[in-house]
Structures are given as C-alpha cells and as structure tokens.
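Peer 1: Give me a model of this one.
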Amino acid sequence: MTPVATPYGLGDASPQSITVHKLTGRNFISWSKSVMMYICGRGKDDFLTGFVPRHDAGDPKLRLWKADNNMVMSWLINSTTPEIGENFLLYDTAKDIWDAAPEAYSCKDNSAELFAIETTLQPLCQGENTVTVYFTKLTQLWRQLDMFEQFYWRCPQDEQRYKAIIEQRRLFKFLLGLNNDLDDVRGRILGTKPLSSL
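Peer 2: This is a model prediction of the structure:
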C-alpha cells in the first residue's frame, strides 16, 4: 500500500505487524522499545507523547488527526495479544494507550526478566559453536540485561566506573566459556596490560 501524505508526516494504513515483540504482559520493555522504534520510523511518535494535540470540532484538520491517531492506535493494538488489545480498544487516543501500558504491564524491578536472562547466560559456553557465534549469543544476552537493568547515577564518574567493572566481568565470562583448545589465546589476552576490551 502506498504511504499517504498527511500534515503530520507519512501515513501507512497497511495492517502489517509492526514488531515480533507482541505485548504479553511480561515483556513490556522489549515491546515498548521495538514499538517506539517502528512508530518513530514512521514519524508518528508525537501521537504517543501527545505533542500533536487533538483539533477542535469544526477544525478541518480534525479529520486528518483522527485518521493518524487511529492508525497509530491500530499499530499499538495489533502489537499486543488479543486479550490486552481488547482492553486497549476502549481508549480514545494513541497517547492514552501508550500511557496505560506501562502502568498495567511494566514490572518496576524486572526481576523475572533478569532471572531468565541470567539463567541462560550463566552456563553458556562455546561448545560446538564458532567463537563468533558464541560471542554473538553472549552479546545478545548482555544487551537484554542492559535493557532491563536501569540504574540512576548521582555522578557520571560512578557510572563510568561501573561500566568498566561490567566490561571486565564480561570479558572474563567470554574467556571462561572458550573451549580448552584456545587456552593459549586466552592466556595471551589475560597477559596484556591493560586488558583488551571485548
């Protein structure tokens, strides 16, 4: 379907799935990030933030606003499970849905998600994988951890120091998981001063 020009950007009325991360009630952070990425890419994120206000009755722009708002609402509803989407059908604007989603489905401490990632991460080693595949799997899990772990620092120096500690621990995890036939490489890396980055 051809995008339609509107005052707020390019519209796309296609009923496509906008993300593989459907909101299930237990994956709010990954869902919200992937949905926002899609909607920002379409130039419609102002409908989530409320930056584009609803026009008054009689304003000729109201019809276009409604069309864009309903399109964004349909993207949000179609990116959820049917049970969650059924509830969101009762809202009037995309912003209403966007504001309600974290209240209902965001877990403040993300403990369940963090535990699931750590459960996969801890025993992970190279095994039959190439070094590249092993590293890619580790990196994917570490990025998920970074997404779920949200820290608020009082000073930038503490944040930088923490990141350096995490980087060192991840290097150790990577090296520990390498197969035994790479002991020489592991030893050379550990012998470098300062230690190499991942």
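Peer 1: Could you use CA atoms for every contact and neighbour count after this?
Peer 2: Noted.
Peer 1: Would you pull up how far stretch 78-93 lies from the middle of the chain?
Peer 2: With CA atoms, centre = their mean, to the nearest Å as the basis, stretch 78-93 stands 20 Å off its chain's centre.
Peer 1: Before we compare anything, build this one as well:
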Amino acid sequence: MEQMIQMFQKLNKLNNQTENPTSVKISEKLIYHNYTKWCKLMHVAIGGRGRLSHITVVPPPPSDPNYVQWEQRDAMVISWIIENIDGEIVNQFLDYTTAQSLWLGFERLLGYGRDELQIFDLSSKAATMKQGNDTIETYYGKLNMLWKDIDRRMPNPMTCSQDITEFNRYIQRQRLYQFLNGIHDNIDKERREILNSVPLPMVEIAYATIKREITRRRIMNGLSSLGTNPSDIGSGLATRNKAFQKSREEDDRSKLRCTHCGGSRHIRKDASRLWDTLSGGTIYRNSGPPPRHRQAGPAARPT
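Peer 2: Predicted coordinates:
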C-alpha cells in the first residue's frame, strides 16, 4: 500500500512539472524575419502545456474570483515567450502586461505590413519553379516548403465548414497544377493521365504516382534505386546458378566408376566420348573406347 502511495505521489509530481514547467525553449528565437515560423513553434509549445487560452482568449476581469491564480499562470506564459525572443529586440516587448496583449503586439509589429510582400514573393517562386536538374524528391520538397510558408502567412480565411472545404480544394487544385507544370516533359503521358482523372487527385497522390513511374523507368533502364545495374544482378544470379549446377553434376559423377578402364567419374558407355588424353607428354585423340591405363612409366601408351 505504501508503495502505491509513493508511486501516485511521483506521478502527481511529474504531472505538475509537465503542466507548469519553469522554462520553455523552442528551436529558434524570435528575430525580425522568422516571425511566422517562430509563431507556429511557440503556439505549439504553449498549447502543449495547456496554456493556449492565455494568448487566444480575452483575460478575465480583476473581479473574477480566480483572477489571482490566472494572473500567476499568465505571468509564467509571458516568461516562456520572453525567453524565446532574441536579445536585440526583446526590449520592445517588455511592457506588455498580459500574454494575449504581448501576442497581439507581435502580430502588429512583425505580422501585418510584411506578409503581403512575402506572400507575393513566395507565390511567384512556387508558380515559376521547375524541376531542372533536381530529382523529383528534391523538387517536390522545395515546392512543399514554399506552400507551407504561404499557409503560415495566409491561413484559410473561411469560417463556414463547407466554405473551408471548398477553399482547401481550390488551393489543392492550384498546387497540383504548379507541381505538374514544373516536372520534366518526359513525364507528359503520366501528367495528362493525372489531369484527366475525375476527380483530380491531391498533389501528394500525384507526386507519389510520378515518383513510382520514375523509379520504374530507372529500374527498366538499368539504374536501380540501390545504384546497381539490374542486368549485373541477373548475370550474377545466372553465374551462381550455373556454378551450383556444375557442382552438383560433379558430385553426382564422383561416384561413377568405369568397368572397362577402372577410371572414375564415367562409365563404359561414356568412354567413347572422352576428350583428349594426355599420355607421355603427347596429346592425342582417341576415337574409340580408351584402353586400360598402364601403371608403369610416364610414357605409357595405349595397347
């Protein structure tokens, strides 16, 4: 029983540490040009600790009976945010009294007024990007990074669930066009097949289809994904099979013995097919059954 109590106490202590950590650190500190990425990372970090309402919901009034407790938690959220701001700009954000007002301050100073130009630049790059010398994986990865940057700066503006779905379909269709427009022309057949599909596939599915076709062509053309020529693989297997078959034949003949000459590895009826026989340093062809080999002298000749 005591062990159970101790275990629950440890779990409770661990949960308190998780819900109220003294510090939160993300991979990047806020500077002028990384606001969108930093905002996303910080949003996830705060939400993962159950304090997302402190930056998204209007603070309770001071007359609220739980205001003191809320204020303590809000101060902790502010400290999480402040410690993830670069030292060169942190002084601009020290006068905010709540986490929500601080979050809105970031949005006013670093969000609006800069994003339209960035969205234009990112959209132009995505619309004109070509595969070029890149692999299909690299090309799609670059496009996907641009799309994510655009989404962070220009989220779905719809509020109705049906409108949100229709807007996402529209964006998916535009990105499918961008992806197919940039791939090499030797994939034109597969590109036309995708565009003729009803309904149009998502861009991720189109990418997977194109990637499979390119991989198939590499294999058929002798360029396997492992960098080994498939014909070499086939030749190696054929050579191993021949060697194995020859080894089995030799094992099978090792038990044979000729009743005519007393030799091994053949029988009497095969004697007429024996190849050139070496005798006394001279090679001659024996057209008939070989004679019994004499045991005396190196220059022994057939009788």
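Peer 1: Let me see the TM-score of these two.
Peer 2: With the length set by TM-score structural alignment, normalised by the length of the first structure, the two chains reach a TM-score of 0.72; 190 aligned residues with a CA RMSD of 3.6 Å.
Peer 1: May I ask you to name the longest helix in the first structure?
Peer 2: When the first structure is parsed with DSSP state H, its longest helix is helix 156-176.
Peer 1: now the helix or strand that comes right after that one, how far from the chain's geometric center?
Peer 2: Downstream of helix 156-176 of the first structure, the first helix or strand assigned by DSSP states H and E is helix 183-191. Per CA atoms, centre = their mean, the displacement of helix 183-191 of the first structure from the mean C-alpha position of its chain is 35 Å.
Peer 1: Kindly report the same for stretch 107-121 of the second structure.
Peer 2: 32 Å.
Peer 1: what does stretch 135-150 of the second structure give?
Peer 2: Relative to its chain's centre, stretch 135-150 of the second structure lies at 13 Å (CA atoms, centre = their mean).
Peer 1: list the buried ones in it?
Peer 2: 136, 139-140, 143-144, 146-147, 149-150 (16 or more other CA atoms under 10 Å).
Peer 1: Kindly report the same for stretch 16-34 of the first structure.
Peer 2: Buried, per 16+ other CA under 10 Å, within stretch 16-34 of the first structure: 18-19, 21-25, 27-32, 34.
Peer 1: Most widely separated two among the residues you listed?
Peer 2: Greatest spatial distance in those: 18 and 25, 17.4 Å, computed using CA to CA.
Peer 1: follow-up on the earlier one: for the buried residues of stretch 16-34 of the first structure, give me JSON lines that also has secondary structure and distance to residue 54 of the first structure.
Peer 2: Below are the buried residues of stretch 16-34 of the first structure laid out as JSON lines (DSSP: H, G, I helix; E, B strand; the rest coil; distance: CA to CA, whole Å):
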{"residue": "18", "secondary structure": "coil", "distance to residue 54 of the first structure": "24"}
{"residue": "19", "secondary structure": "coil", "distance to residue 54 of the first structure": "27"}
{"residue": "21", "secondary structure": "coil", "distance to residue 54 of the first structure": "29"}
{"residue": "22", "secondary structure": "coil", "distance to residue 54 of the first structure": "28"}
{"residue": "23", "secondary structure": "strand", "distance to residue 54 of the first structure": "27"}
{"residue": "24", "secondary structure": "coil", "distance to residue 54 of the first structure": "30"}
{"residue": "25", "secondary structure": "coil", "distance to residue 54 of the first structure": "29"}
{"residue": "27", "secondary structure": "coil", "distance to residue 54 of the first structure": "30"}
{"residue": "28", "secondary structure": "helix", "distance to residue 54 of the first structure": "27"}
{"residue": "29", "secondary structure": "helix", "distance to residue 54 of the first structure": "28"}
{"residue": "30", "secondary structure": "helix", "distance to residue 54 of the first structure": "29"}
{"residue": "31", "secondary structure": "helix", "distance to residue 54 of the first structure": "26"}
{"residue": "32", "secondary structure": "helix", "distance to residue 54 of the first structure": "23"}
{"residue": "34", "secondary structure": "helix", "distance to residue 54 of the first structure": "25"}
